[in-house]
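Asker: Predicted coordinates and the sequence they were generated for:
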Amino acid sequence: MPLSIKHKKLSTKDLLARSLYQLIEQKAFDKITVYHILEKAGVSRRTFYRYFSSKEKLMDYCLTCLIDEYYQEKKKFFNAKRSQEVFQVTLEFMYQKRRFLRSLIQSGHYDLFASKFNDNSVVIYKNFGLPWSLSGELNTRDLDYVSKGLIGAYINIIKFWLIKEEPDAPEIVAKDIALLFSSIPNYFQNYHPKD
């Protein structure tokens, strides 16, 4: 495919994704029609259906773009010196997206975001140098459980945080999360189940 056609295709898809993103910041996903998206993006129905078979497929692409944007924050993770700073990078990103994410939470569609994030949990776990990463090699099964468990807990905390009318500042929540995650190893080191 020639570069200009590929670029046009990408820019049209991105325009549609941005339009849906902006609409979701204003109202629930279920209240948005394809017509609303077309009007916001300034494209024809035919153009929309050339790229997406439904608004749900566009939503999936929109969430993929959001996760990709999150991956661009990777260099900030590497600059973090303490676990609190690592959490703060994510929380600042999520805080910037809070209107969109809050709308997903309120409309019952946050699970779409959580699922997309979960699908990428192994990549996040392996590549972001997270403070809770286990040392040594993990087999695929263990890596899948560990990454999904930890990322899932984190995503749930973000949901609890962003649903609030006035969410706390990211640095405050980062401190609390760092404290929570740092206490987990201490708990299990001292845990001795009764026989």
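Answerer: Everything's here; your move.

Asker: going forward, measure contacts between C-alpha atoms and count neighbours the same way
Answerer: Noted.

Asker: Could you check which helix or strand contains the residue lying closest to residue 88 once chain neighbours are set aside?
Answerer: Nearest residue to residue 88, sequence neighbours excluded (Cα to Cα, 6 or more residues apart in numbering): residue 174, at 5.0 Å. For residue 174, the element it lies in under DSSP states H and E is helix 170-189.

Asker: one step back: separation between the residue nearest to residue 88 and residue 140?
Answerer: 29 Å (Cα to Cα, to the nearest Å).

Asker: Looking at those two now, which is surrounded by more residues?
Answerer: Neighbours per residue (other Cα atoms under 10 Å) separate residue 174 from residue 140, with residue 174 holding more: 22 against 10.

Asker: Could you tell me which residues make contact with that one?
Answerer: Residue 174 is in contact with 84-85, 87-88, 91, counting by Cα atoms under 8 Å, 6 or more residues apart in numbering.

Asker: also this one, for the comparison:
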Amino acid sequence: MGRKKNSSDFLKECIADALFILLRTKSIESITVREITELANVSRITYYRNFTSKENVIEFKLDKLMTEWIEKQPQKESASAHELSIRFFQFFYSIRDIVQTLIRANLSLLLLNRLILKFNDINTADSSEYYRQIFISFGLCGIILSWMDTGMKESPEEMGRIISRKFFPAPESEL
């Protein structure tokens, strides 16, 4: 079973990588499943067995990247907002090609949706907490997209410092 899962993940990655290559030069609407499968060197059956749409392919790739990043994070409960902010921007810097491709393709809402689903408790019964989490997700997504769209003049570390100081102020001794 493990081998089949690895094979399936590999084929899904090939499909996602092919779609992102095509998105660099074409709109999502003009990309065909045939082009994706030919570039990925997989069958149309493999594509349709794993995905329902091109947007679903993008969601898979974003989920996979975010899940891998979260799993690699140290399980330190005492991490400060400053540390977390820096790690967050380092992650998005590491996938900047993907995010910039989404920006150019006018698909950045897919990134926002994945952020909301991955980093928030959307099932919370506390409506004020739910809206607080949504507010933070929209804000962080907007900052990431603006930072990348303007050429990432600040390093991920500078962005983490800016965000942690402005939105999660701590005593000066901690910064």
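Answerer: All right, it came through fine. What you see is a predicted model; the values in this text were computed from it and never measured.

Asker: before we move on, back to that, please pull up the equivalent of the residue nearest to residue 88 of the first structure in the second structure.
Answerer: With TM-score structural alignment as the criterion, the equivalent of residue 174 of the first structure in the second structure is residue 160.

Asker: now residue 122 of the first structure
Answerer: Counting by TM-score structural alignment, residue 122 of the first structure lines up with residue 120 in the second structure.

Asker: What separation is there between its match and residue 132 of the second structure?
Answerer: Residue 120 of the second structure is 10 Å from residue 132 of the second structure, by Cα to Cα.

Asker: do the same with residue 124 of the second structure
Answerer: From residue 124 of the second structure across to residue 132 of the second structure, the span is 11 Å (Cα to Cα).

Asker: With residue 94 of the second structure instead?
Answerer: Here residue 94 of the second structure is placed at a distance of 27 Å from residue 132 of the second structure (Cα to Cα).

Asker: Next: residue 152 of the second structure.
Answerer: In terms of Cα to Cα, residue 152 of the second structure sits 27 Å off from residue 132 of the second structure.

Asker: all helices for the first structure, in order.
Answerer: Along the first structure, counting by DSSP state H, helices occupy 3-26, 34-41, 45-51, 55-71, 74-79, 83-96, 98-106, 110-119, 121-127, 140-162, 170-189.

Asker: Let me see the contact set for residue 28 of the first structure.
Answerer: 103-104, 106-107.

Asker: Same question for residue 105 of the second structure.
Answerer: For residue 105 of the second structure, the contact set (Cα under 8 Å, 6+ apart) comprises 23-24, 27-28.

Asker: Same check for those residues, but in the first structure.
Answerer: Checking those against the first structure (both residues aligned by TM-score structural alignment, their matches' Cα atoms under 8 Å), the contacts still present are 27-28.

Asker: List only buried entries from the contacts of residue 105 of the second structure.
Answerer: Listed as buried from the contacts of residue 105 of the second structure are 23-24, 28; burial here means 16 or more other Cα atoms under 10 Å.

Asker: Could I get the contacting residues of the most centrally placed residue in the second structure?
Answerer: Nearest residue to the geometric centre of the second structure (Cα atoms, centre = their mean): residue 62, 4.3 Å. By Cα under 8 Å, 6+ apart, residue 62 of the second structure lies in contact with 111, 114.

Asker: ok, 10 Å please
Answerer: Contact analysis of residue 62 of the second structure by Cα atoms under 10 Å, 6 or more residues apart in numbering lists 16, 56, 68, 95, 98-99, 110-111, 114-115, 118.

Asker: Right, I'll call it a day here.
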